[in-house]
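**Student:** below is the sequence, then the predicted model.
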Amino acid sequence: MIWSGTCPDGGSMARLSLTLFGGFQARLEPATPVSIPTRKGQALLAYLALPLGQAHPRDQLAALLWGDLRAEPARNNVRQTLFVLRKGLAAANPVALRLDDETVALEVDVPVFERRVAEGTPDAFAEAGALYRGDLLAGLALNEAPFEEWLLGERERLRELALEALAKLLAHQRRAAPSAAAIQTAVRLLTLDPLQEATHRTLMQLYAGMGRRAAALRQYQVCSDVLERELGVEPETETKGLYQDILRRRGAPRARAESLAPGARPERLARPTAVRLSAAASETPLIGREREKASLGAALEEAWGGRSRVVALLGQAGIGKSRLIAQLAQDAVERGG
């Protein structure tokens, strides 16, 4: 039997720390790296550590990591890998990972992460989010079906816990005024699951609440792109409505003036031209073109802030370039441009 767990001895120890989120890293505290040279050695140590305190028969480990071999060669490989682990962990004394009669004091990030999520406080959620650096054992791939099945299941379970913790942390942060911390949490959530359209809306609202309207408009474009690419759908009506609301908001004149050179004024469409284009926009509805509208809306927002740029619309005749420009002009007129 091979055990992992807490050391019953209360004496001094060199504690072994395992970081399993985002890859595999082993070190003796405070900062001495431990070399586990083989992928199966890393996989075996990680498996023994999750969860701590559980006994594992050697035959089970042999089937997990050397399932394509006969029983005796597989057991020999377990024995050789354990020898490598003993050698690498020799400096840890005493231990909580008991390889037969030997032990190693073990600290693992995954159980700490799970405890923080279970605590359910905002501070605990923040710490859990910091601990979750990426998928469990990211980059560790073995051509062993039993181990891969276990690893994929654990990755999905822990990822869902991370999403739950970050979502609850974001809900707590949103109850206060919009903040950089809330924006960072929303970005983390979308990094883990970019298809959470409600989180895209939350991030747009946070950007807009902090006066970062161009960033809010760009976020809509990011949302639109990922939904079209991954699911082949457009944003929900609620998301489109939020985008239009942010697009039509007037920025503070003083803030725009301060971003310009002294005495300068932002250039706008000539009034007759704007009116003609706006009238053309009202004659026929514009269907689709969500990405293009979002991109042009972001450029218009930057222009309102005093950062001029040139945007070229390219494409074959008859695909709707003039109609798209007319819609942009209508948006500008509605904002007083």
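**Tutor:** Structure's in. What do you need?
**Student:** make it CA atoms for all contacts and neighbour counts henceforth
**Tutor:** Noted.
**Student:** which ones are touching the spatially closest residue to residue 22 that is not a sequence neighbour?
**Tutor:** What sits nearest to residue 22 in space, not counting adjacent residues and going by C-alpha to C-alpha, 6 or more residues apart in numbering, is residue 134, at 3.9 Å. With contact taken as C-alpha atoms under 8 Å, 6 or more residues apart in numbering, residue 134 is in contact with 21-23.
**Student:** and residue 209, by the same measure?
**Tutor:** Counting by C-alpha under 8 Å, 6+ apart, residue 209 makes contact with residue 178.
**Student:** mind redoing it with 10 Å?
**Tutor:** Neighbouring residues of residue 209 by C-alpha atoms under 10 Å, 6 or more residues apart in numbering: 177-179, 203, 216.
**Student:** out of the residues you listed, which is nearest to residue 112?
**Tutor:** Taking C-alpha to C-alpha as the measure, residue 179 is the one of those closest to residue 112, at 27.3 Å.
**Student:** correct me if wrong: residue 51 contacts residue 97.
**Tutor:** No: the pair residue 51 and residue 97 fails to qualify as a contact (C-alpha atoms under 10 Å) at a distance of 11.3 Å.
**Student:** let's bring in a second model and compare:
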Amino acid sequence: MQLTLLGSITVKLGEGIVALETAKAKALLAYLALTDRPQRREHLVDLLWGEMAEAPARRNLTATLTSLRKELAAYLLVEPETIAFQHAVPHAIDVLDFQQALQDGRAANDLSLVREAVARYQGDFLAGFSVKNADAFEEWAAHRREQLREQMLLALQSLVDEAVLHGDYTTGLAYANRLLEMDPWREIAHRQLMVLHAQSGRQEAALAQYDLCRRILAEELGIDPMPETVALFERLLAADTPPDHNLPPQPNTFIGRTTELGHIRRQLADPACRLLTIVGPGGSGKTRLALEAARHHTEPDHLLSTQHFHDGVFFVPLAGMSGAGQSSAATPRQADGLLAAIAEAVGFSLPSGAEQGQQLLAFLKSKTLLLVLDNFEHLLHDEFAAPEVNLLERLLHQAPQVKIVTTSREPLNLQEEWV
């Protein structure tokens, strides 16, 4: 048996459609199929015939069961006091399959299962179906409908997020449009559609999407778009230019490591991630991976994202600052080595005096930028490690829009660090 409850309710046995005689027969089957334990007869009477006296209500339940058992006897366990759906008998229920695919997809971090679940959602639960004089059933159905609808919206949102992250415009547009069909007030989906249209060269469509969002919010909710939406619209109008960067050119095309690169991009897109360390042995490609992740934020197709480093993306090489390497007794490395390296990378002239660190932090305080600190392990085990790690912590606390990617042979072991 195949039972479809998402959209219009249908029952199939083999290739044939089972025509259930009454709305209450359909309601009873749907309710039993989605419960995992036997239901007492008095509960089912209250659910579907709560307005009737007990005796006629019980007779109606018996008559409805008789009707169902004509075609579906194998799927119903009818006992004197209880009635249950026979889940052990082979069957398929789209609601349960939808929820199982979502659960498996989340557990395995497998978006193909999420896409499978979304494909199963052919409409809201029992769409357009109602039962007269059955308030308890209607309340149950409405609650289940809202629960499933929210699960679908979250699933669609995750697929749109992934499409935007990877520049999959066609897929992203399809899922974002479906998301807005279900929830026209979901402003983040409007923003993502604006980005997707712009990134695929449809500037007018991107601007029109903003206008549609503004009108829907004004007419339906009486509110204005969020500041993030307005800021995105203004960036579209201004046609933002790429941010400054000093990333070194690479002699060849970066190929492979898409899983690692995607993981880094997702972490950088997370507002909670301020310090990300790429850990690995020497020669493992940490620097190239960090550079490719950073380069992504300088490309035209990333300029409209919410994580836009409009003040720049800067590479800070640290390998030559090792106390055991470049320094000597004649030319001791200064304790402000990291400070000077960052200042040089971002184009800040350090003033003379004892407050250079605070001057740099004041300069960075209002900046939205990305720093790539390469080979940080060179600073972890010499006499100046403590003040330089302290500078990193102060930067994270005092410059809230600055994000840092470090490469190192070992973690930095800071509270803010993501590895």
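**Tutor:** Thanks, I have it. Bear in mind that the values here come from a model prediction, so they are computed numbers and not experimental data.
**Student:** can you say which helix or strand has the residue nearest to residue 22 of the first structure in it?
**Tutor:** Under the criterion DSSP states H and E, no helix or strand holds residue 134 of the first structure.
**Student:** distance of it relative to residue 216 of the first structure?
**Tutor:** For residue 134 of the first structure, the distance to residue 216 of the first structure equals 26 Å [C-alpha to C-alpha, to the nearest Å].
**Student:** repeat for residue 33 of the first structure
**Tutor:** As defined by C-alpha to C-alpha, residue 33 of the first structure lies at a distance of 43 Å from residue 216 of the first structure.
**Student:** which of these two has more neighbours?
**Tutor:** In this comparison of residue 33 of the first structure against residue 216, neighbours counted by other C-alpha atoms under 10 Å, the higher total goes to residue 216 at 27 against 14.
**Student:** give the closest residue to the more buried one in space, chain neighbours not counted.
**Tutor:** Setting aside the residues directly before and after it, residue 216 of the first structure is nearest to residue 204 in space (C-alpha to C-alpha, 6+ apart), at 4.4 Å.
**Student:** show me what the one you found aligns to in the second structure.
**Tutor:** In the second structure, the position corresponding to residue 204 of the first structure is occupied by residue 194, as judged by TM-score structural alignment.
**Student:** list the contacts for its match?
**Tutor:** Per C-alpha under 10 Å, 6+ apart, neighbours of residue 194 of the second structure: 173, 188, 202-210, 213, 229, 232-233, 236, 304-305.
**Student:** please pick the buried ones from these.
**Tutor:** 173, 188, 203, 206-207, 209-210, 213, 229, 232-233, 236, 304-305 (16 or more other C-alpha atoms under 10 Å).
**Student:** among those, which lie within helices?
**Tutor:** Secondary-structure check on these using DSSP state H: residues within helices are 173, 188, 203, 206-207, 209-210, 213, 229, 232-233, 236.
**Student:** can the residues you listed go into TSV with extra columns for distance to residue 100 of the second structure?
**Tutor:** As requested, these are arranged in TSV below (distance: C-alpha to C-alpha, whole Å):
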residue	distance to residue 100 of the second structure
173	26
188	27
203	39
206	36
207	39
209	34
210	36
213	33
229	35
232	37
233	39
236	40
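**Student:** out of the residues you listed, which is nearest to residue 385 of the second structure?
**Tutor:** The nearest member of these to residue 385 of the second structure, counting by C-alpha to C-alpha, is residue 232 at 40.7 Å.
**Student:** any idea what that closest one aligns with in the first structure?
**Tutor:** Under the pairing rule here (TM-score structural alignment), the equivalent of residue 232 of the second structure within the first structure is residue 242.
**Student:** distance of the residue nearest to residue 216 of the first structure relative to residue 217 of the first structure?
**Tutor:** In this structure, residue 204 of the first structure lies at 7 Å from residue 217 of the first structure, with C-alpha to C-alpha as the measure.
**Student:** give me the stretch of the first structure that the one helix or strand residue 341 of the second structure maps to matches.
**Tutor:** Remark: residue 341 of the second structure resides in helix 337-346, with elements defined by DSSP H and E. Aligned by TM-score structural alignment, helix 337-346 of the second structure falls on no residue of the first structure.
**Student:** quick one, the next helix-or-strand element following that helix and helix 337-346 angle?
**Tutor:** Using DSSP H and E, the next helix or strand after helix 337-346 of the second structure towards the C-terminus is helix 356-364. Counting by axes from the mean of the first three to the mean of the last three C-alpha atoms, to 10 degrees, helix 356-364 of the second structure lies at 30 degrees to helix 337-346.
**Student:** what does helix 356-364 of the second structure correspond to over in the first structure?
**Tutor:** Per the alignment by TM-score structural alignment, helix 356-364 of the second structure matches no residues in the first structure.
**Student:** I'd like to know which elements that helix is packed against.
**Tutor:** Helices and strands in packing contact with helix 356-364 of the second structure are listed as helix 337-346, helix 385-398; criterion 3 or more C-alpha pairs under 10 Å, 6 or more residues apart in numbering; DSSP states H and E.
**Student:** picking that back up, the more surrounded of residue 51 and residue 97 of the first structure?
**Tutor:** When neighbours are counted by other C-alpha under 10 Å, residue 97 comes out ahead of the other of residue 51 of the first structure and residue 97, with 26 against 14.
**Student:** which residue lines up with that one in the second structure?
**Tutor:** Residue 97 of the first structure maps onto residue 76 in the second structure, with residues paired by TM-score structural alignment.
**Student:** so for that match, what's the nearest residue that isn't a sequence neighbour?
**Tutor:** On the basis of C-alpha to C-alpha, 6+ apart, the spatially nearest residue to residue 76 of the second structure that is not a chain neighbour turns out to be residue 85, at 4.9 Å.
**Student:** was I right to think the one you found contacts residue 79?
**Tutor:** No: using C-alpha under 10 Å, residue 85 of the second structure and residue 79 do not qualify as a contacting pair, with a distance of 11.5 Å.
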